[in-house]
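S.K.: heads up, no residue letters with this:
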């Protein structure tokens, strides 16, 4: 597996709340990470949350679970729950750092395709879970929070961000 750093940028924008009761954060930034989707160990698929994986070096985006937008190679935008970190539940602190994007309501094969991940709103910190069941329960909650975020996030800002970066 290649660990070359994906391209990154920080783009001005506005991110919406994770839950309807949260107040929107105006002038928050989007972090852009892009690169080709790589095969992983298929753990997300086994848990019911298949992911698009991008290797990510230290210092590129903060670890955590995020609400995001994935821009596919054909230009479509798909909301996603994104995990950035070392997957400590399975690999401890020695795991390879990875960006894993679970694209909501999406089932196409995009291995090898170049995608852009617009990281918008931090849902929570990374944590180690005591069981796979506890992890799956939290992942369901993270996806629900992402859906709520996507309902109130102005999608035109992602388009404006695309225009800002020249793509």
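M.R.: Sure, I can see it. Keep in mind it's a predicted model, so treat the numbers as computed, not measured.
S.K.: okay, CA-based contacts and neighbour counts for the rest of this
M.R.: Noted.
S.K.: Can you show me the strands along the chain?
M.R.: Secondary structure of the chain by DSSP state E: the strands cover 7-12, 29-36, 52-55, 64-71, 77-85, 98-103, 114-124.
S.K.: hold the first one in mind and look at this next one:
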């Protein structure tokens, strides 16, 4: 996907928290890392085949995968995520990226549901307090083996998480 020699100005980071994980997109990408999305809640409603992420200042956050993508790939990803259909929008947010045994702050894009999607799917922070999408991740042993942090329900395994947020 991205060569080290390529101009870093044409590259950005994007968080994969749902089907990017279960569809094993990491197998087709280089330099995929574990990341933590603070102050956000992943919500899975059983009527859909994918989760949503909502801002939630009271929640530690959740673990996801971080992908490096070229800017020209965003059009394809936006289509995949239903941006043109009004399902999601792409927003840059602060995240924590695993680097060796520590976590560092970075900025990355994430797909969040539009107000219309929130209304259409009756989404709220009360819908899924347990992060049910983790059960979908568990159905993929190769994902669990490569990225065991994805099975964690909060950021307690991150040293000094409160000071990083």
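M.R.: Yep, that arrived. As the structure is a computational prediction, the values presented were derived from the model and not from experiment.
S.K.: TM between them?
M.R.: A TM-score of 0.28 describes the superposed chains when it is computed by TM-score structural alignment, normalised by the length of structure 2; 94 aligned residues with a Cα RMSD of 6.0 Å.
S.K.: before we move on, back to that, redo the strands of structure 1 as CSV? Include mean neighbour count.
M.R.: Listed next are the strands of structure 1 as CSV, based on neighbours: other Cα atoms under 10 Å:
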stretch, mean neighbour count
strand 7-12, 16
strand 29-36, 20
strand 52-55, 25
strand 64-71, 25
strand 77-85, 25
strand 98-103, 25
strand 114-124, 23
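S.K.: could I get those strands as JSON lines with distance to residue 157 of structure 1?
M.R.: Formatted as JSON lines, the entries for these read as follows, by distance: least, Cα to Cα, whole Å:
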{"stretch": "strand 7-12", "distance to residue 157 of structure 1": "9"}
{"stretch": "strand 29-36", "distance to residue 157 of structure 1": "10"}
{"stretch": "strand 52-55", "distance to residue 157 of structure 1": "23"}
{"stretch": "strand 64-71", "distance to residue 157 of structure 1": "11"}
{"stretch": "strand 77-85", "distance to residue 157 of structure 1": "12"}
{"stretch": "strand 98-103", "distance to residue 157 of structure 1": "19"}
{"stretch": "strand 114-124", "distance to residue 157 of structure 1": "11"}
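S.K.: what's the distance between the nearest residue to residue 136 of structure 1 once chain neighbours are set aside and residue 114 of structure 1?
M.R.: If you skip the residues right next to it in sequence, residue 136 of structure 1 has residue 47 as its closest partner in space, 6.9 Å away by Cα to Cα, 6 or more residues apart in numbering. Applying Cα to Cα, to the nearest Å, one obtains 24 Å for the distance of residue 47 of structure 1 from residue 114 of structure 1.
S.K.: other SSEs contacting the helix or strand residue 97 of structure 2 falls within?
M.R.: Here residue 97 of structure 2 sits within strand 88-99, counting by DSSP states H and E. Where contact means 3 or more Cα pairs under 8 Å, 6 or more residues apart in numbering; DSSP states H and E, strand 88-99 of structure 2 is packed against strand 33-38, strand 102-113.
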